[in-house]
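Visitor: Predicted model, plus sequence, below.
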Amino acid sequence: MSYLVVAMIRLGVVGLAGIGVVAAALVVTAGVARRQRRFAVVDATWPLLFVLIAWASVVTGDGSTRSWLLAGLTTVWGGRLAWHLVGRLRGAGEDPRYAELLEDVPPERRFAVAVRKVFLTQGVVAWFVALPLMVAGTTDEPLGPIAALGTLVWLVGLLFEAIGDAQLKAFKADPTTRGTVMDRGLWAWTRHPNYFGDACVWWGLWLIAAEAWPGVLTVLSPVAMTYVLAFATGARLLERRMADRPGYPEYAERTSMFVPLPPKRP
């Protein structure tokens, strides 16, 4: 049997394992969402989907050093983000995104519609974005300088995301800042440091995978994640919700939307 055939079979096994763990996690999450009557719980599951895919790739792939590195980095990123989102969801109501999506749906059909438009969509997107993790699980080439660069980019992204979240949490907890717009720390350089950091994380993971063929072919995965974060359900959607808040137009005028840049002088 040729090397190409073996590689294709191995990639197929890893890909199916990824589908399996994503489906299982979303079925459990859908059950929790139905019991709580709140679909926002899927947000906490979102980063854990990548953690599950990464470790499924280690188990069903070659178990290479590259796949172990990717699984470890993904676990650190996904575990931190999931913990942060669980804390944000505690005591909160339905997310406005899902409330708006299901606003005109009869109550008896909301769960079915949410499964199709929220859970299934997120599962498909997560599997596609995680392609670098799965492809890396089928390669056994040693780590090199590009993997080191990817780890550095991942670290920059993780710090931007974690520090941005911590700064925003402290800002919201401060009663003296109530009614004002967060424009301090990283938020003075970009209006969405957490989303920018998330994008960097996935470009870093892709660089690690791209060092070994055919990981470079999965470049559309970080492109898709960046598009979702910057233009689809991430920054752009939040911008529309914040546009009417007092002080936000002025903040947006002087602060970069996504990529960190020095703030403009008023």
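Guide: Yep, that arrived. Numbers count the residues shown, from 1 in each chain.
Visitor: From here on, just use CA atoms for contacts and neighbour counts.
Guide: Noted.
Visitor: What is the neighbour count of Val201?
Guide: Val201 has 27 neighbours, counted by other CA atoms under 10 Å.
Visitor: out of everything not next to it in sequence, what's closest to it?
Guide: Nearest-residue entry for Val201: Trp154, 4.2 Å, with adjacent residues in sequence omitted and distances by CA to CA, 6 or more residues apart in numbering.
Visitor: Please report how far Pro246 lies from Ala252.
Guide: 11 Å (CA to CA, to the nearest Å).
Visitor: Who has more neighbours out of the two?
Guide: Per other CA under 10 Å, whichever of Pro246 and Ala252 has more neighbours is Ala252, with 18 against 12.
Visitor: Show me the helices in this structure, by range?
Guide: 3-36, 42-60, 65-89, 96-101, 110-114, 120-129, 131-136, 145-173, 193-210, 220-230, 235-242, 248-254 (DSSP state H).
Visitor: just to revisit the earlier point, the residue nearest to Val201: neighbour count?
Guide: Trp154 has 27 nearby residues by other CA under 10 Å.
Visitor: Please name the residues that touch it.
Guide: 200-205 (CA atoms under 8 Å, 6 or more residues apart in numbering).
Visitor: Which member of the residues you listed is positioned nearest Ala82?
Guide: Val201 (14.9 Å; CA to CA).
Visitor: and the gap between the closest one and Gly157?
Guide: 5 Å.
Visitor: try this one side by side with the last:
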Amino acid sequence: MKTTVNAVINLHKILVSPIVLLMMLTYDNWSAPAFLYLGLHGTYTILWLFKQKLFPDKRFEQKLPVITGLMTPFLPLAGYYIAPYLLISEHTNVPVWVFGLAPAIYAMGIFLHYVGDAQKFFTLRIQKGLIEDGLFARTRNPNYLGEILIYGSFALVAWHWIPLVVLAFWVGYFFINMGKKDQSMSRHAGFASYKEKTNKLLPKLW
């Protein structure tokens, strides 16, 4: 029996809100930080599902056995459940400024992640090759930067060091993928010039 990478990732996203709500019920934690986490990660799930319907990532259409999908990518992705568990089970009180900073980081991440993916998807439908304008004018990976900011905001709300370790693992994985992407783009004319005026992740400001 086979599934797709896309289906496994979607399952992980869909389970976020029920799992967080179950944690809140189990630990009788209906605090403002718990609801803040639920609101941020829950809306990320909704937006992700819209994205996968409107401008899906072709890489995630790869088929694989169900057991393989459960071992990877589902099990590594489940590491993201650690943040709400720590926040809710420990009844963590977060500083008041987190309520301002975390949504700000999250909003910037959402913008970069989904706008970047949309620009890439619709541009490549019209013309293959390098994308050198819009969000890709200063960074070659605005979507990865956005995802890092999104999960960084979740780690901030959790107010614990372990979610940062989980995020660091995924950042390392993202950099491997970014390296592979650079190798793939290097076959296009003009890549050397494009690489010179951009950074791999953070936007090049000068």
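Guide: Structure received. Quick caveat, the model's predicted, so the values are computed rather than measured.
Visitor: Now for the contacts of Trp154 of structure 1: which two are most distant?
Guide: Cys200 and Leu205 (8.6 Å).
Visitor: returning to that earlier point: what's the match for the residue nearest to Val201 of structure 1 in structure 2?
Guide: With TM-score structural alignment as the criterion, Trp154 of structure 1 lines up with Tyr106 in structure 2.
Visitor: Roughly how far does that match sit from His41 of structure 2?
Guide: For Tyr106 of structure 2, the distance to His41 of structure 2 - CA to CA - is 9 Å.
Visitor: cool, and Trp97 of structure 2?
Guide: 19 Å.
Visitor: same check, this time on Ile110 of structure 2
Guide: 11 Å.
Visitor: Next: Ser186 of structure 2.
Guide: 35 Å.
Visitor: Kindly tell me how buried the residue nearest to His188 of structure 2 when sequence neighbours are not counted is, as a neighbour count.
Guide: Of all residues beyond its chain neighbours, the one nearest His188 of structure 2 is Gly129 (6.5 Å), with distances taken as CA to CA, 6+ apart. When counting by other CA under 10 Å, one arrives at 13 neighbours for Gly129 of structure 2.
Visitor: corresponding residue for Gly129 of structure 2 in structure 1?
Guide: So, by TM-score structural alignment, Gly129 of structure 2 is matched to Thr180.
Visitor: That match contacts Tyr251, correct?
Guide: No. Assessed by CA atoms under 8 Å, Thr180 of structure 1 is found out of contact with Tyr251, at 10.5 Å.
Visitor: Could you give the number of residues near the counterpart of Thr43 of structure 2 in structure 1?
Guide: Alignment note (TM-score structural alignment): Thr43 of structure 2 maps to Val76 of structure 1. Counted with other CA under 10 Å, the neighbours of Val76 of structure 1 add up to 12.
Visitor: now do Ala192 of structure 2
Guide: With other CA under 10 Å as criterion, Ala192 of structure 2 counts 12.
Visitor: how near is the residue most central in space within structure 2 to His113 of structure 2?
Guide: Structure 2 has Glu147 as the residue nearest its centroid, 3.2 Å off, counting by CA atoms, centre = their mean. Glu147 of structure 2 is 6 Å from His113 of structure 2, where distance means CA to CA.
Visitor: and if you look at Pro65 of structure 2?
Guide: Distance from Pro65 of structure 2 to His113 of structure 2, by CA to CA: 28 Å.
Visitor: Can you get me a residue count around the closest residue to Gly123 of structure 1 other than its chain neighbours?
Guide: Here the nearest residue to Gly123 of structure 1 in space, its sequence neighbours aside, is Val22; by CA to CA, 6+ apart that works out to 6.2 Å. Val22 of structure 1 is flanked by 25 other residues according to other CA under 10 Å.
Visitor: so what's Val22 of structure 1 up against?
Guide: 49, 52-53, 123, 127.
Visitor: circling back to that earlier point, among Trp97 and His41 of structure 2, which residue is more densely surrounded?
Guide: Set Trp97 of structure 2 next to His41 and count neighbours by other CA under 10 Å: His41 wins out with 22 against 8.
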